[in-house]
Each structure stands twice: as structure tokens, then as C-alpha cells.
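K.L.:
Next input, structure requested:
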Amino acid sequence: MRPRVLISDQLSAAAAQIFSMRGVDVDFQPTLGKHPEKLAAAIGGYDGLAIRSATKVTAEILGAAKRLKVIGRAGIGVDNVDVPAATARGVIVMNTPFGNSVTTAEHAIALMFALAREIPAADASTQAGKWEKNRFMGVEISGKTLGVIGCGNIGTNVATRALGLKMRVIVYDPFLSGERAATLGVEKVELDELLARADFVTLHTPLTAQTRNILSRENLAKTKKGVRVINCARGGLVDEEALRKALDDGHVAGAALDVFATEPATENPLFGRPNVVCTPHLGASTTEAQEMVALQVAEQMSDYLTRGAVTNAVNFPSISAEEAPRLRPYVELAEKLGLLVGQIASAGVDKISLVYEGGVAELKTKAITASALSGLLKPILQDVNPVCAAAIAKDRGVVVEEITREAEGDYESLMRLRAVTSQGEIGVAGTVFHDGKPRIVRVGDIAVEAEFTPSMIVVSNEDRPGFIGRFAGLLGDAKINIATFALGRDSPGGSAMAIVAVDGDVPEEALAAIRRLNGVKRAAALRF
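P.N.:
I've put the predicted structure just below:
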């Protein structure tokens, strides 16, 4: 069955063609996103949802999306998607962070010029039949200091263009290294210094709890008198009431805004002022950018739905189409080892340790770890998958530890999973053989090799003569057919382990009888 994707916003028609060419059925309803109740009624039949900014993907919408696996946002911002709710439901959220970088950067530069030379007001005056040459006294860009708040893809593009305009560029970005700043030719500074020195301040940071109102009343007061502010990033980064007052007071000489706290912005405290330039969220609105982000989101979503590749996800590690086939058997191994431990454990898990040895250590272990957590939690929570597993584990206070190292034993790749519970530790290990099938190779301290099958019994017992006969006889009496029987022990007469693949489910009374056998320490029926 081919996956189905709904496009609920205005995307280039080329996106629909990409989906179809990649083996995905697509339903193009570009106005549906404006009607939440209609979207909620329709979303249950789709595996993917492709959107721009008009569609608001709320927790309510996600609650109706029973099949949904991926949301693709054609653009960089995902503030119109409830990402925590999507993660909790195991839905991958992708964006296209590079598709409109140049376009948005160019718009920021254009607004800076418009602000510096009062172009919109001068245009309106001239077209009204006036000739107010002396009224519009602008300022030069060259030689001025531009303060860039946020130096990601768009901020970097703005900075490099500003340098070409012979501006001095200072940058505030906690994640920008000194080496990267030197390579770009910009000066990295703290926020207070940027505010005090910049003639123009331009914002290029996402809207988060830390960046909301980053240009607050207090921070605007720290700016250089006569500063000009440009925001092409996100509404909410600037306290609009505080900016209005700073404009009225003359402390801020002008502002150019493409984004607003409330959109569509049909009214705003900054509207109607001669020293304010406003555009209706046009940062990404060029033919080239719209075509590019539409194509990118269609390609990314198609690759995920048909090949398992994860690109530009905001809530899951990226996996290329080339990596996906190599990762798949280890993802399967991780989930089954997690299921094994989750079904054996008789108490809540406090800590998980995952050790990757050899070739597997060179892969994207974050994705493998997510699958192990998913398997571990599934026996308790049922509705869990690798996308939401890490968040669920964190909410429950489970500590997750990852270790990678070179191969130390007989296996080219080995994965060890150790769970710490209030009643002790449970350790298992597994590998993937050349046939691509995952196998158990160790439980606790006992080496025992077995394939995973749909129904299994694992028994830990004392190594005593006659035990295997009594155990097998009990299974025969319960009419449980044995498919394979794997055995191991730590030493003669010590502890032993049996992993038995059986046909069909194991009745609870049969499992209880196994636990009553003399020498049995632990017995569990497993489903994979």
C-alpha cells in the first residue's frame, strides 16, 4: 500500500509531482489548513502532512491523526507545529532550513536599505504629487556597525552581504565558535555589547523561551541612541509596545518588520508611523525560494515514507538514504534487545547503558538508541515508538548512557544493553550476522546464541543434571511445540540459560509451572 500525503497549504505544484514520482499518493488541498475542524476530520487517512505557515498543527489535530508518521514544513520555522505533542505521538517533524536562507537574508538587507533611506515614505510622498526632497534625509550604510542577533544560515548570509557593503559586523550567538566568527570576518560579542555598539540591529534567531522579547523594554534601553531595528525572523522577538514607545521617544530612529507577534497583522501598535517599514511576512516570498522549499520538503518526506531516510528533522536524528539500509538491521536489533529486557524486568528501569562496539559504533547510534528505548518501554506503555521514546524516558527520569568503542571480542559489531532497576541489573548483548538477521549472543554473564522469533521463553536456572529433560517434558505436556532450543552456562554446575523458540503463545499456567521447576531462578515468556 502506497503512503498518502496531504498538502494543506499553498505549495508549488512541483511538490505534488515529486511525491507521485517517488511512489507517494498525494492529495493537494491548499486551503484546508485554514480550517482546523476540516483538517482534523480529514487527517486520519494520511501518513504525511506537508504544510507552510497557514496550517496550525495543534495537539487536537495530532490527536485525530492516527496514521500520521511525518509532518513536513516547507520553510525554516516550525512554531506553527506543536512539536512536543508530535514527538509524544511518534510523529517526525521536518523543516527545510536552507531553502529560503538567501531569500530571507536579501529581504533583511532590502529592509535595511528601505529604513536607512526612508524609501517607502518617500515613494508614497512622491506618488502623491509632492516633491519633499528636504524631508527625507537618510543615512549611509557603509561604515556603520550591524549587530546580528543569531548567526545561523540566514544570519550568516546577512553578515556576509553586510561585509560586502563595507559595514562592520558584530554578532551575538552563544553557539557561534570564535573560529567560525573569524572565518566569517565578524566579531563575536555578548548581547549587551552588541546593543550598545550597533547602528542597525537585525534579528535572525528562532522564537524560544530564551529568545522571546529578546528586544525587551530593558534591552531596547541599552541600545545606542538612533539605532534602527530589522526583524525578518519571528514575531515575538521584539516587544512591540516597548518598540513603539522607543520610536516615539526618539531613542530608536526606525524599525523595519516583516514579522509580527500576531499574524495576519491587520492592526499593530507600530502601524502608521513614518519611521516604520512593514511587510506581510515576505522573507521567503520569492519564486525561487518557494519552488526550492516545496521541492525539498516533498523529497524529504518521500524519502522517509519510502526509504526510512530522515533529513532535517527537529525531533529525531538525521539518517541519510544511504545510511538507512545499513542502520535498519541494527535498529531492529536494538528494539528487540529492548523488548527482551522490558519483558524480563520485574521493576521499573532507572538507568540504561548502551555500549556499541566495532562497526556499529561508526553508525548513527542516536537512532539505534531511540529504538532500544522504544523496545524497552513498549511492554509497559504499548503506544511508543523511536521518535517519542527518548522524551518519554526523560519524563520518567530514566538516565540514558551511550558508549562507543572498538571491537573487543569475536564479533565485528556488538551491541550491549544494560538496564539498572531497583531489583538489580539486567544485561543482554546482540549482533547482526551477514545474513542481516539480529541475534542474541549473551544474557547476563552467559553466552547463548539465538535468533529472535515471534514467541520465545527465556529461563535462567541452576546447571543441574536432568533439568533440560524436565523442562522440555513440561512443554510437551502443555502441547507447546519447540522450534529451536539454545543453551549456555557460565561454568559447570553454575548458572545456566535456556532460550527456546516456540510455536504460538505460552499459556500463563505453563509459565507458572516452569517457574516451579526445581532450580529455576527466572522464567519469562517473550513476544517479538
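
K.L.:
Please count neighbours and contacts with C-alpha atoms only from this point.
P.N.:
OK.

K.L.:
which secondary structure elements does the helix or strand hosting R470 contact?
P.N.:
Using DSSP states H and E, R470 maps to helix 467-477. Helix 467-477 sits against helix 508-516, with contacts defined as 3 or more C-alpha pairs under 8 Å, 6 or more residues apart in numbering; DSSP states H and E.

K.L.:
structure for this one too, so we can compare:
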Amino acid sequence: MAPRVLVSDKLSETAVQIFRDRGVEVDFLPDVGKDKEKLQEIIGQYDGLAIRSATKVTQKLIEAADKLKVVGRAGIGVDNVDIPAASRRGVIVMNTPFGNSITTAEHAIALLFAVARQIPAADASTQAGKWEKSKFMGVEITGKTLGLIGCGNIGSVVASRAIGLKMHVVAFDPFLSAERAEELGVEKVELEELFKRADFITLHVPLTDKTRAIIDAEAIASMKEGVRIINCARGGLVVEADLAAAIRSGKVAGAGFDVFEVEPAVESPLFGLPNVVCTPHLGASTNEAQENVALQVAEQMSDYLLKGAVTNAINMPSISAEEAPRLKPFVKLAEVLGAFVGQVTESAIKEVEILYDGSTANMNTKALTSAVLAGLIRPQVADVNMVSAPIMVKERGIILSEARRDKSGVFDGYIKLTVKTAANTRSVAGTCFSDGKPRFIQIKGINLDAEVGANMVYTTNADAPGIIGILGTEFANAGVNIANFSLGRNRPGGDAIALLYVDDPVGEKVLDLVLAHKEILSAKPLVFDVA
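P.N.:
Here you go, the predicted structure:
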């Protein structure tokens, strides 16, 4: 029986025809994605769901989708898909991460020009017959400093266009190496310096806990007088009310916004303000980009439903059907190792070394490496997947090396990850036991045996009596239950570490109490996807 796909958003007819040509039954209902009740009523009939941004794939919808195997998002953002819920039900979520990069970058440049020369307001005035030439005094772009917050796939395209316009480009991106910055012709700076120097600021980062409200009243206060701000990335990166107040005060001379905290944006503090140019999330809205991502998602979904091939998956690496059962637990291990280092690393990564020992050396290490890299950079780049991660790492000039060797220790096979930054070197190793669950076996060269949990705390300390008591007491006082407690040291009286598997996330207040003890050198909360 042929697989059946529902297209619930507006995809091109050419993409719909790809499904048919490949032997997939397809129902093209481009408006049903907006009708939650109708969509939930019919979703149980389909093996695949092809969407854009209008359809919201919620946990409730996924629970009603008894046959659903794959969701394909034509575009990069998967904010409208409940990834954990899909993962729990074994539903693969695919996107098309590179189909609209140029289009989005061009839109950011277009808004930059529009704000610099007040083009929309001048157009409206002129067409109204007013001819207010003196009212619309603009600024030149040539020679100005553009501050890029995020210099990945889209940001680097914006940088090249801006340099062509004779702008000086400074960039803040924790994963941008000095070598990659030099190759792009941009100056790598810290965020505080970017705020102080930039005449124009444009954002190209995902919305994560670290980037949410990255531009607020405090950030704006540190900027140059008359700065202009462009956001074609994600709503929520800028606090709209704070920006509106700064525009009214004259601190900020203008803004161009394609994305908003709440969408569709029927109201916003920015609406109606002078020299604020707003567009309805048009970053990817060109004929070329729409066609590219639609065709790509149709091909990817067809390949999976007909052949079992997985491409550009958010929650699963590219793995053949034959090797999947043996490889799957080690893919999860690789993600966990990368996520550990990614969450404890603050400075720019320069080198990544991955060692495959014993049985892991004979596995599909390409998929394993992709999983390591996705876990490593996901804390900073939320929309990364197993396929796009190696490309993003390469774009940032990070040196990647892999090594394989025969069994060298007590474990049949393990993976060791070493990451070098300008500040330090971090290493972590892990394996999978017979139950298929990942475990940490070494951190910082210190051996231990630690089960991986959804919420963990990693601490370092000098090896001394009383550490277990300190951690146990402070966590108990805070009502935090410790499910598992693993310790290790390099030598008596030397360096020691602890990994605590806890039932619930640990807040900053609890960690501050732990760090108030001089014996504890560092304490870091960790979150892992163990579904």
C-alpha cells in the first residue's frame, strides 16, 4: 500500500507533483493547517505531513496521528513543531535548512536600506502629493559599521553583501573562529563592544534561552546614539517595548522588523513609530526560495517513506535502515557527549577531536560525528540538525579531526570528544552498556561511571573531605532530589569532579548556595534529551 501524505500549507504545485511522480498518495489541502479541529480530525489517515509555518504540529495533534511517520517543514524554522512530542512517538521531523539563506539575507539588506533612507515613509508622502524633500534626510551606508549578532549561514551572506557596500562589519558569534572571521573579512568582537561601535545592528541567531531578549533596555543604553536595528531572524530576540521607548526618545534612529514576539503581529509597540519599517515575516518569501524548499521537502519525505532514507532530520541522523538498530544508541551517546561540552563551553571553539575506540571505530562514524557536532553547537544554534551541523562547523572555521583505533581498554567500544578553545581544552568520553543507555566514563581525564539523566549538575572541586555532604545538604535544603551521584578524581588530594542526576532542573539560587562553599570551584546545570 502506497504511503499517504497530507500537504496542509501552501506548497508549490510542482512539489505536490513530486510526491505523485514518486508513487506517494498526496492530498493537497493548503488551508486545513489553519483549522486545528479539522486537521486533528483527519491527521490519523496520513503517514506524512508536509507543512510551512501556518500548521501547528502540537503534542495533541501528534497524539491523534496514529500512522504519522514524518513531518516535513519547507523552511528552516521548526518553532511550530513540538519536537520532543514527535520524538517520543517516533515521528521524524525534517526541515530544509539552507533553501532560503540568500533570500533572508537579502531581505535584511533591503530593510537596512529602507531604514537608512526612510524609503517607505518617503514613498507614502510622495504618492500623497506632499513632496516633503527636507523631511526625509537619510544617512549613507558607505563607511558605516554594521554589527552582526550571529555570523552563521545567513549572517555570513549579510556580511559579504555589507562588505560589498563598503561597510565595516563587526560580528559577535561564540562559534566564529578568528580564522573564519578573517576569511569573511569581518572583525570578531564581544557583544558589548558590538553595541558600542555599531551604526547598524542586524540579528541572525535562533531564539534560545541565551538569545531571548538579547537586545533590551540595558543593551540599548550601551549603544551609539542614532543606531538602527534590523531583525529578520526571530521575534523575541528584541524586547519590542524597550526598543519602542528608545525610538521615541531618539536613542535609536530607526528599525526594520520582519519578525515579532507574537505572530501574526496585529499589534506591536513598534507600529506607528517614525522610521520603523515592518514586514510580515517575508524573509524567505521569494519565488526562488519558496520553490527550492518545497521541492526539497517533497524529495526528502518521499525518500524516507519509500526507501527509509533520512535526510535533514531534526531529531534523527542520516542513517540507513540496515544499520539503524545497532547505531541508534551510540548516536544518542554522541549527542550527549557533544551537548555536555556545548553547555559548559562559553568561548569560541577552535578545534574538535573525536576518537572512536574499539567497536565504535567500525560503525557509521559519519553519522556519529554529525550527532556529536549537533549536540555540541545546539546550545547556541537551536535549529541545527545532524546534516547541517558539519556544514555549520566548517563555516565557522572550526578544525575537525577524527581518529579510529582498536580496543584499548576495558570497554568494547567508546567515544571520546576533545574540544579546544582559546581558553582551555575539555574532554569527555562515554559508552553504551547492554541496556543501550549512554553513560559518561571519563571527564577531564578523570574516570567515573555516570548514568545520563534529563537534568544534571556538573561540579569541579579539589579532592577533599566533605564535598558529598556539601552537595547533598544544599540540594536537600532546596528540595532537589538526587537520583544518582557519581564521583571521580585524578589522584588523592588532586582534582575531583561530580555528576549529579537530579529529578528536576536546578536554579541559579541553588547553584549560588553551592558555590558559596570555597571547596566547590564550579557548578553547571546540564539538560539532556534522553527521550
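
K.L.:
Where does the next helix or strand after the helix holding R470 of structure 1 end up in structure 2?
P.N.:
Next helix or strand after helix 467-477 of structure 1 toward the C-terminus (DSSP H and E): strand 482-489. Per TM-score structural alignment, strand 482-489 of structure 1 has no counterpart in structure 2.

K.L.:
which helices and strands does strand 482-489 of structure 1 pack with?
P.N.:
With contacts taken as 3+ C-alpha pairs under 8 Å, 6+ apart, strand 482-489 of structure 1 sits against strand 446-451, strand 495-502.

K.L.:
what's the angle from that strand to helix 467-477?
P.N.:
160 degrees (axes from the mean of the first three to the mean of the last three C-alpha atoms, to 10 degrees).

K.L.:
tilt between strand 482-489 of structure 1 and strand 446-451?
P.N.:
160 degrees.

K.L.:
residues of strand 482-489 of structure 1 that come out buried?
P.N.:
I482, L487, G488, R489 (16 or more other C-alpha atoms under 10 Å).

K.L.:
Need the contact partners of it.
P.N.:
Strand 482-489 of structure 1 has contacts (C-alpha atoms under 8 Å, 6 or more residues apart in numbering) with 446-450, 463, 475, 495-503.

K.L.:
Kindly recompute the last result at 10 Å.
P.N.:
Strand 482-489 of structure 1 is contacted from outside by 441-443, 445-451, 453, 455-463, 468, 472, 475-476, 495-504, using C-alpha atoms under 10 Å, 6 or more residues apart in numbering.

K.L.:
residue range for the helix or strand that contains M456 of structure 1 in structure 2?
P.N.:
M456 of structure 1 is part of strand 455-462, with elements assigned from DSSP H and E. The aligned range for strand 455-462 of structure 1 in structure 2 is empty, by TM-score structural alignment.

K.L.:
show me what contacts L515 of structure 2?
P.N.:
T459, L471, K509, L521, S522, A523.

K.L.:
now for the residues you listed, which pair is the farthest apart?
P.N.:
Farthest-apart pair in the contacts of L515 of structure 2 is K509 and L521; separation 16.2 Å (C-alpha to C-alpha).

K.L.:
quick one: which of those two has more around it?
P.N.:
Using other C-alpha atoms under 10 Å as the criterion, K509 of structure 2 and L521 rank with L521 on top: 15 against 10.

K.L.:
Assign a three-state SS to that one, would you?
P.N.:
Assigned with DSSP: H, G, I helix; E, B strand; the rest coil, L521 of structure 2 falls in the strand class.

K.L.:
Tell me the spacing between it and L29 of structure 2.
P.N.:
Using C-alpha to C-alpha, to the nearest Å, we find L521 of structure 2 at a distance of 58 Å from L29 of structure 2.

K.L.:
again, but for Q290 of structure 2
P.N.:
Look at Q290 of structure 2 and L29 of structure 2: by C-alpha to C-alpha, they are 17 Å apart.

K.L.:
and the helix or strand where L333 of structure 1 lies, what does it pack onto?
P.N.:
Taking DSSP H and E as the definition, one finds L333 of structure 1 inside helix 323-344. On a contact count with 3 or more C-alpha pairs under 10 Å, 6 or more residues apart in numbering; DSSP states H and E, helix 323-344 of structure 1 meets helix 287-307, strand 349-358, helix 365-381, strand 413-421, strand 424-432, strand 438-443, strand 455-462, strand 520-527.

K.L.:
ok, back up a step: looking at Q290 and L29 of structure 2, which one has more neighbours?
P.N.:
For Q290 of structure 2 and L29, the more surrounded residue by other C-alpha under 10 Å is Q290, and the numbers stand at 20 against 14.

K.L.:
Check whether that one really touches L11, as I assumed.
P.N.:
Yes - using C-alpha atoms under 10 Å, Q290 of structure 2 is in contact with L11, at 7.7 Å.

K.L.:
tell me, what's touching those two both at once?
P.N.:
R52, A74.

K.L.:
and the helices and strands packed on strand 482-489 of structure 1, which is most packed in?
P.N.:
strand 495-502 (a mean of 23; mean count of other C-alpha atoms under 10 Å).

K.L.:
Noted, bye for now.
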